[in-house]
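In: could you look at this predicted model? Sequence included:
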Amino acid sequence: MPQVKGPRFTEEIDNKIIELMKIYGNIPNYYVKISEEINKQFNSNYTSKKIRQRWISTLDPKFHHKPLNEDEKSFIIQWVENNKTPDDPKIHWKILISEIEKKFGKLRSENMVKNFWNLRNRKSGNKQHKNINYDKNKKDIVSPPLPPLHPLEDNISTNAKLLEILKKDFFFLMFE
């Protein structure tokens, strides 16, 4: 299902959001108030949800927006492998982000960390949600190897099965 994009943010609108966060950032429902002000001033239709997402993913000065370095990437991988168990296979992103901030002194957005993790798994092809096994002693995730792709005609069914697995993983990651 395609995402509804809505109007694009401009530098002028971004600056206004930053200004209004300084004014309204401590009142209840401040994203609603800011969206009302922005929509009135710029004759637009930004939702409070869009304003919030823009703030936490791009504008909030508390967040470190430069790409993750290799140490941070290694830390994320190790943390997930050590904290994901068969009893609780969910990744607790907020806890991970807090740990990253403690260790590296940089606050990262949840979106940035999730994007790194999901892209890494998509690239490595090691994430098969239904076939993940856990070594209970080590807390390591052990995924079965994927069959190799062969362009030969007699392996079309193998390639089709693999394609179906990858489609399911991609669909799952989109809504994770």
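Out: Sure thing, it's come through. Numbers count the residues shown, from 1 in each chain.
In: please count neighbours and contacts with C-alpha atoms only from this point.
Out: Will do.
In: how near is residue 98 to residue 37?
Out: When C-alpha to C-alpha, to the nearest Å is applied, the distance between residue 98 and residue 37 equals 32 Å.
In: and for residue 79?
Out: According to C-alpha to C-alpha, residue 79 stands 41 Å off from residue 37.
In: which residues of this protein fall in helices?
Out: Ranges of helices in the chain, per DSSP state H, are 11-24, 30-42, 48-54, 70-83, 93-104, 110-124, 156-174.
In: ok, and the closest non-adjacent residue to residue 49?
Out: Excluding its sequence neighbours, the residue lying closest to residue 49 (C-alpha to C-alpha, 6 or more residues apart in numbering) is residue 31, at 7.4 Å.
In: no, scratch that, I was asking about residue 93
Out: With sequence-adjacent residues excluded and distances taken as C-alpha to C-alpha, 6+ apart, residue 93 is closest to residue 110, at 6.5 Å.
In: dump the residue contacts of the residue positioned nearest the centre of the chain.
Out: For the chain, the residue nearest the mean C-alpha position is residue 114 (2.7 Å; C-alpha atoms, centre = their mean). Contacts were defined as C-alpha atoms under 8 Å, 6 or more residues apart in numbering; by that measure residue 114 touches residue 93.
In: the structure to be compared is supplied as follows:
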Amino acid sequence: MPLFDDTSKNIILNFKIQHGYDSNDYVGISRLIPPFTPKQIRHFWTNILDPRLNHSCLDKEEEDYTVTWIENRVLNGPINWGELINDIQQRFGKLRPKNKIKNFWYSRLRRHQNDQYSYYHS
């Protein structure tokens, strides 16, 4: 994926300001910056550029909430990350990037799997 330069970032921000932050017209934005696909623009917006995003580290309460939330739903099929993000925002007042939550969960999962492997193979 090519890197977004300052001009591309400004085009995306201005479009979102004009059409609303919750606008999902990534096809329209991609027409303004042709090297990028709508999917690349959406990913960049929802994980990096959206000014409402809180990029700081998750605090202990958010981590605990995420673990409990996922463990209570994991048997019902795939994790609905969008629903979890909305629940975290409502509960803690922080809009988190989807990748931050997913990275926390999967790194925690790997850490626990490695701990179990070490326990049984030591």
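Out: Structure's in. What do you need? None of these values were measured; they are calculated from a predicted model.
In: can you give me the TM-score here?
Out: Their TM-score after superposition, calculated using TM-score structural alignment, normalised by the length of the second structure, is reported as 0.81; 119 aligned residues with a C-alpha RMSD of 2.4 Å.
In: just to revisit the earlier point, need the counterpart of the residue nearest to residue 93 of the first structure in the second structure.
Out: Using TM-score structural alignment, the partner of residue 110 of the first structure in the second structure is residue 98.
In: contacts only, for that match.
Out: Contacts were defined as C-alpha under 8 Å, 6+ apart; by that measure residue 98 of the second structure touches 46-47, 81-82, 85.
In: that older thread, dump the helices of the first structure into CSV; add distance to residue 64 of the first structure as well.
Out: CSV is the format used below for the helices of the first structure (distance: least, C-alpha to C-alpha, whole Å):
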stretch, distance to residue 64 of the first structure
helix 11-24, 16
helix 30-42, 21
helix 48-54, 14
helix 70-83, 12
helix 93-104, 10
helix 110-124, 10
helix 156-174, 24
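In: who touches stretch 55-63 of the second structure?
Out: Residues lying outside stretch 55-63 of the second structure but in contact with it, judged by C-alpha under 8 Å, 6+ apart, are 88, 92, 96-97, 100, 104.
In: and these, which are buried?
Out: The neighbour-count test (16 or more other C-alpha atoms under 10 Å) applied to the contacts of stretch 55-63 of the second structure identifies 88, 96-97 as buried.
In: turn these into TSV, columns for distance to residue 39 of the second structure.
Out: Written out in TSV, the entries for those read as follows (distance: C-alpha to C-alpha, whole Å):
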residue	distance to residue 39 of the second structure
88	24
96	19
97	16
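In: ok, and the closest non-adjacent residue to the aligned residue in the second structure for residue 83 of the first structure?
Out: Using TM-score structural alignment to pair residues, one finds that residue 83 of the first structure aligns to residue 73 in the second structure. Distances taken as C-alpha to C-alpha, 6+ apart put residue 79 closest to residue 73 of the second structure, at 7.3 Å, once the chain neighbours are dropped.
In: that neighbour contacts residue 71, doesn't it?
Out: No: judged on C-alpha atoms under 8 Å, residue 79 of the second structure makes no contact with residue 71 at a distance of 9.7 Å.
In: neighbour count winner among these two?
Out: Set side by side, residue 79 of the second structure and residue 71 give different neighbour counts by other C-alpha atoms under 10 Å, the larger being at residue 79 (15 against 12).
In: tell me the spacing between the more buried one and residue 42 of the second structure.
Out: Looking at residue 79 of the second structure against residue 42 of the second structure, where the rule is C-alpha to C-alpha, the gap reads 20 Å.
In: do residue 30 of the second structure as well
Out: Here the criterion is C-alpha to C-alpha. By it, residue 30 of the second structure lies 10 Å from residue 42 of the second structure.
In: again with residue 15 of the second structure
Out: According to C-alpha to C-alpha, residue 15 of the second structure and residue 42 of the second structure sit 13 Å apart.
In: repeat for residue 89 of the second structure
Out: Computed as C-alpha to C-alpha, the residue 89 of the second structure to residue 42 of the second structure distance reads 19 Å.
In: out of those two, which sits in the more crowded spot?
Out: Here residue 89 of the second structure and residue 42 are set side by side on neighbour count (other C-alpha under 10 Å), and the busier one is residue 42, at 19 against 13.
In: find the nearest non-adjacent residue to the corresponding residue of the first structure for that one, please.
Out: If you follow residue 42 of the second structure across to the first structure using TM-score structural alignment, you land on residue 52. By the measure of C-alpha to C-alpha, 6+ apart, the closest residue to residue 52 of the first structure outside its immediate chain neighbours is residue 31, 6.1 Å from it.
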